[in-house]
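Engineer: Attaching a predicted model along with its sequence, questions to come.
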Amino acid sequence: MFWLYVVLAVFWAVILIDYMIGFRSITKLEKVESERIGERISVILAAKDEEKDIAATIQSLLAQRNVDCEIIAVNDRSNDKTGDIIQKLADEHTNVTGVDISTLPEGWLGKNHALHQGFQHATGRYILFTDADIQFTQDAIAKACTVMERESVDHITAAPELHAKTFWLSGLISFFLLGFGYLKRPWAANKDQAKSGMGIGAFNLLSRDCYEKIGGHEAIRLRPDDDLELGNRVKRLGFKQRLVTALYDLSVEWYPSLPSALRGFEKNAFAGLNYSVLLAFTAVLGVFLSQVVPFLLIFISPLEIQIISALNIVLLFCLYALTIHNLTRFSLWYIFGLPLFAMLFIYMLIRALVLTWVRGGIEWRGSRYSLKELKRHSKNSEED
């Protein structure tokens, strides 16, 4: 036990150094002075049952400065007033185009199909894919395009501020970002020689040439993690990419409640683990041993194990504090909830994996997708 946590302490120390260097390489969008962008930007968003947020999102896009934006809002089989709201805004604004989808063809995830259909109407040199519940400041798009042109890159993806109404949701967000950091190393996207990529659904801005050459959303038509896989394809196929943070320029409510977060996690949990039961088991065991057990050992073990457990906890708190500071606007006091949030994350992961396995697939926004088909397409898209 002692030597296990010695190894873990070394591991966290190495990760901490990587975090410190990595976060310094990420541009903060709020520090960018926007320039006038001469090229047209086609903003494409997919909306399914988004009557609560869609109008505010489109209005924030209409208010963009220093850019020529066309807004293509795709109503993806909504059962509420989303389509009516989009049509009303399209009637009022010449740069808003509404697209209605009534059926989902076989072999597609709904959102991916909607974004693919939206692209068919795009005329811009730059293509921005976003979500129907994002709030943009007036210079958000111009700032991102400024970075894109200054650094001569093909893809910019931006991490937004994630709102949460409760303590548990805020903790879950920050803990998820902690794990995402050491598993995915998102800052590696900013190294041109690295093959690992990054994509965030709230803001994926690509040149038209890049998007078409990576195969568009058709190449990832059955990927629940479409945003991340889009970014991975950008890097795998040799294009340049940058990850920026936009905590003061983009904002979104992650989920309105903890139960909705549990349901949402069902969509991506197994995809994020490459549909591997072994990886799923390893993830659950790894989080429990490394981020829960040390908090128990510090009270119930011999002195030498208490000391090494305390060292692990200090390193974890440092990692967590860096994550919260750089990727959220939450209070740093959340670091002291780490073992609680770890247990909640473990529960979410086990629940999502069991439900996916029992159902033989995922259910998302009224559609069901078989696990067999998802696994086959995931393998094919990574081999392209």
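Structural biologist: Cool, the structure landed. Residues are numbered from 1 along each chain as shown.

Engineer: From now on I want contacts and neighbour counts done on CA atoms only, so please keep to that.
Structural biologist: OK.

Engineer: Check which element follows the helix or strand where Leu262 lies along the chain.
Structural biologist: Using DSSP states H and E, Leu262 falls within helix 258-272. Next helix or strand after helix 258-272 toward the C-terminus (DSSP H and E): helix 277-291.

Engineer: still on that earlier bit, counting contacts, what elements does the helix holding Leu262 pack onto?
Structural biologist: Packing partners of helix 258-272 (3 or more Cα pairs under 8 Å, 6 or more residues apart in numbering; DSSP states H and E): helix 167-184, helix 338-359, strand 361-364.

Engineer: Now those in a markdown table, please, with extra columns for distance to Ser42 and mean neighbour count.
Structural biologist: Converted to a markdown table, these look like this (distance: least, Cα to Cα, whole Å; neighbours: other Cα atoms under 10 Å):
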| stretch | distance to Ser42 | mean neighbour count |
| --- | --- | --- |
| helix 167-184 | 29 | 18 |
| helix 338-359 | 35 | 18 |
| strand 361-364 | 27 | 19 |
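
Engineer: next, the one to line up against it:
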Amino acid sequence: MELYIYLLSGGLLLSFLWIIINGMFYPAYPKSKKTPIPPLVSILVPMRDEERNVLHLIENLKELTYSNLEFILLDDHSSDATYSLAISSTDKDSRFTIFQGAPLRKGWAGKVHACYQLSHAANGDFLLFLDADARLKKNTIERMLPFFQNEKVGLVTGFPRFPVTSWLSKLVVPMQHFVIWLHLPLALANYSSFKPASAAHGAFMFFERSAYDFVEGHFSVKSSIVEDVHLARVMKEHGFQVKLINATPYVTCHMYETNKEVWNGFIKNIYIGIGRSPIMAMGITLFYSLFYISPLFLALLSPLYGVWFFVPLVLVWLQKLYIDFRTGQRAYLFLFMPLSALAFLVILHASMWKSWRKQHYFWKGRAYK
């Protein structure tokens, strides 16, 4: 047993060092070069049943300090007051265009179809697709545009800071950052055309317009419900660089508010996100069970067998605390990391089970397979 503790602790220590080193390959924010005429940036927001978000979103967009913006919001057949609230809160601001989307076409995912329509309504040299629950720091556009000074960069994206409310959101939503820092080689993601090393977050997708048009934009991933990752891969496939940044200083996403939303949101993405691979799912299950769940049970045995049984849990906590600190997450949540890993695995297996039984995933009144 002592040998097992030593090996487990050694593996966790190495993975902690890897997390620190891997995070160094997030690209630094470059300094901007002054241009006589700032390029037009189109901020594009698909909305479906976003009554609780739309007013806060519009207020946030109005506060942006970049001087050349247009805002285009699409109401995607909402069943609530999303459209009327958007109209009433923007009628005196000429930068805003609000329109209702066309009926969903066969073979298209709902959000992708909405984004496709938004892109055709946009006039900008750059296209920033935002989710309605995303909020931007006032100078976000100024801080993002310098990434495109490298003409090969076609897409800038990043995982936002996630304020969390419900107990399931506290366990699962911050795990998105943990998975990226631990599993994605950021050097390959940011400085190579290696497609499997790709990640993106659909709440914040900033495209150079000509690159977006060259790859046919959302049309190229029209049936995908993980369109963000698939678009990143398409960009790389066509020779464009994708910059996956630590967006937490500038972008916040109030992703899910209730436990039910967390469950439904993750269950539709998580198994598809690993390519519907049962082998990968089993590998992930073994990995997280061994390294991130078992240390909790070992720690409970430490009063009987000694302090060494507590060391693996401390190393697990240090990993999560480091990532939470770097991504602006609530500090105390690191204490629940074993439970977060367990919840992550439960949702993964529920998602896989739905796929195996050929059941639909449901999101905002629409069914997907």
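Structural biologist: Yes, it's here. Note that the coordinates shown come from a computational prediction; the quantities given were computed from them, not determined experimentally.

Engineer: ok so, going back, what about the helix holding Leu262 of the first structure, how far off from the second structure?
Structural biologist: Following the fit onto the second structure, the mean deviation recorded for helix 258-272 of the first structure is 1.3 Å by mean Cα distance after the TM-score superposition for the first structure.

Engineer: quick check: angle from that helix to helix 167-184?
Structural biologist: 10 degrees (axes from the mean of the first three to the mean of the last three Cα atoms, to 10 degrees).

Engineer: buried set for stretch 85-102 of the second structure?
Structural biologist: Leu85, Ala86, Thr90, Phe96, Thr97, Ile98, Phe99, Gln100, Gly101 (16 or more other Cα atoms under 10 Å).

Engineer: if I read this right, the last one contacts Asp75, doesn't it?
Structural biologist: Read that as Gly101 of the second structure. Yes. Judged on Cα atoms under 8 Å, Gly101 of the second structure makes contact with Asp75 at a distance of 5.9 Å.

Engineer: So Val252 of the first structure: helix, strand or coil?
Structural biologist: Applying DSSP: H, G, I helix; E, B strand; the rest coil to Val252 of the first structure yields a three-state assignment of strand.

Engineer: What is the most widely separated pair among the buried residues of stretch 85-102 of the second structure?
Structural biologist: Thr90 and Gly101 (17.9 Å; Cα to Cα).

Engineer: mind listing what the closest residue to Glu39 of the first structure other than its chain neighbours touches?
Structural biologist: Nearest residue to Glu39 of the first structure in three dimensions, chain neighbours excluded: Arg125, at 6.3 Å (Cα to Cα, 6 or more residues apart in numbering). By Cα atoms under 8 Å, 6 or more residues apart in numbering, the contact set of Arg125 of the first structure is Glu39, Arg40, Ile41, Ser42, Ser207, Arg208, Asp209.

Engineer: Narrow the residues you listed to those in helices?
Structural biologist: Here DSSP state H is the test, and the contacts of Arg125 of the first structure give Arg208, Asp209 as lying in helices.

Engineer: ok, and the contacts of Arg125 of the first structure in the second structure?
Structural biologist: Among the contacts of Arg125 of the first structure, the ones still in contact in the second structure (both residues aligned by TM-score structural alignment, their matches' Cα atoms under 8 Å) are Glu39, Arg40, Ile41, Ser42, Ser207, Arg208, Asp209.
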